[in-house]
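Student: Let's see this in three dimensions:
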Amino acid sequence: MASPAVDDYLKTIYHHTEWQSERITPSQLAAELGLAPSSVTEMVQKLAAQGLVTHRPYGPIALSEAGELRAAAIIRRHRLIETWLVREFGYAWDEVHDEAEVLEHAISDRLLEGIDERLGRPAFDPHGDAIPDASGHVERVAFVLLAQAAPGHVGRVLRVSDRDPDLLRALESAGVEVGAEATVTDAATLRINGSEVDLPAAAAGAVWLSA
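Tutor: This next block holds a predicted model:
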């Protein structure tokens, strides 16, 4: 069942639990993919039959070991391509997602290995998401979502969600970037390099800091 559609399902399930622990439900998966629940139910049954996911009726969905390895492989492609586009072609971090969605299914393993080597085997993409290595392993550190961080919390900006390009542009304009040291004033304000930075309302659910 090698197909972009299958890869998109596996990638979405994988991504759901990267920055929180709750497994994805069929209705959440349908919403993420923009598909009818009946279509998602049918595909999940096929993925389960292929040994790529585990699922019971009306329950949450989890990747099997084989499914996680396959998902990590396609996510590795996507995030290496995003990093390549930013470093080598000058793309902004809000511009790379859609481009990578196309290229991840098109480039060869040989080219991907060449990109990885040229970039110095990066562990994280421009948004702070971990890039799995060739074996599927990823580097992770303890994290806290900005919305859940206590006032006075100090940490590095680990990750900014790439879901909303407008939000990415607004955060970049405000001086929020992956790797920056930040002190939490509240969910709408960070102190970065000694300056108070006012954040868009959506930032509280889209910025992760080191714990």
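Student: From now on I want contacts and neighbour counts done on CA atoms only, so please keep to that.
Tutor: Will do.
Student: Look up the closest residue to Val86, ignoring the ones flanking it.
Tutor: Computed as C-alpha to C-alpha, 6 or more residues apart in numbering, the closest residue to Val86 that is not its neighbour in sequence is Ala92, at 6.1 Å.
Student: Next: Tyr58.
Tutor: The spatial neighbour of Tyr58 that comes closest, neighbours along the chain excluded (C-alpha to C-alpha, 6+ apart), is Pro26 at 7.3 Å.
Student: Please provide the structure for the following sequence as well, for comparison with the first:
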Amino acid sequence: MKATSEPTRVTEDYLAVIWKATEWPDDGHTPATSAIASALGVSLSTVSAQLKRLAGDGLLDYRPYGAITLTSEGEKIAREVVRRHRILETFLVEHLGFAWDEVHEEADRLEHATSDRLIARMDDLLGHPAVDPHGDPIPCDIHEAPSPGVPLARCVEGQRLVVSRVSDENPDILRYCAKRGLAPGAHLTILERLDSTGLMSIEMEQGQVELSAQIAGAIRAVPKGD
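Tutor: Predicted structure coming up:
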């Protein structure tokens, strides 16, 4: 059976979370029911029931304790939801003066209620950006997604890097990074890799910065010159 009506907000939320979990295949990430439950703030039993429903609607392939994969229709819906969300975040930052740690929840509220026409006008006004303020790629057919990079937590001493993405899951981390200039496009050098104390040290233009394991894991970077 395939879904024949407009997807509900719940459906869009589930499909978007699943799609984003597979956005970085280099990490070996696959969506898990526990991660979906955490992201959406619901119970495991609720997730299992919804996954079965979405599978029945032809939007994903799912077997209990097995892999969760989107069908072509499910992926189409998910990409559009993520696209709306990231264009909204970009518009809120660039044209309405929101800080990058404020826009995730605002975009969550707006993404289900904003028309395709309005999103297209925003995208035109923004100049069809490839990424949002956090460096997350905006799905589209105009350009290929940029390299996601690797978490700083994996990098080693001496590497010269450019920040490509900062996770928007934790506003506190975003505020910490903003104060230290750790945004997409920032240049840095690894002074000391993440060690047993759970800290790493980097050098930036404004000086040395210490990062916890959690923060280092939330920042992605590419080699300087890529």
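Student: Aligned against the second structure, show me the partner of the residue nearest to Tyr58 of the first structure.
Tutor: Alignment note: Pro26 of the first structure maps to Thr33 in the second structure; criterion TM-score structural alignment.
Student: I'd like the distance between that match and Pro137 of the second structure.
Tutor: Distance, Thr33 of the second structure to Pro137 of the second structure, using C-alpha to C-alpha, to the nearest Å: 24 Å.
Student: one step back: surely the match of Pro26 of the first structure touches Ser45?
Tutor: No. Assessed by C-alpha atoms under 8 Å, Thr33 of the second structure is found out of contact with Ser45, at 9.2 Å.
Student: Next, the contact list for the residue nearest the centre of the second structure, please.
Tutor: Centre of the second structure computed as the mean C-alpha position; nearest residue by C-alpha atoms, centre = their mean is Asp136, 5.3 Å away. Contact analysis of Asp136 of the second structure by C-alpha atoms under 8 Å, 6 or more residues apart in numbering lists Arg86, Arg165, Val166.
Student: Then Ala221 of the second structure would be within a helix, right?
Tutor: No. Using DSSP: H, G, I helix; E, B strand; the rest coil, the secondary structure at Ala221 of the second structure is strand, not a helix.
Student: Please name the nearest non-neighbouring residue to whatever residue of the first structure lines up with it.
Tutor: Matched by TM-score structural alignment, Ala221 of the second structure corresponds to Leu209 in the first structure. Distances taken as C-alpha to C-alpha, 6+ apart place Val157 nearest to Leu209 of the first structure, at 4.6 Å, with adjacent residues excluded.
Student: The lengthiest helix in the second structure corresponds to what range in the first structure?
Tutor: As assigned by DSSP state H, the longest helix anywhere in the second structure is helix 72-96. Per TM-score structural alignment, the counterpart of helix 72-96 of the second structure in the first structure is residues 65-89.
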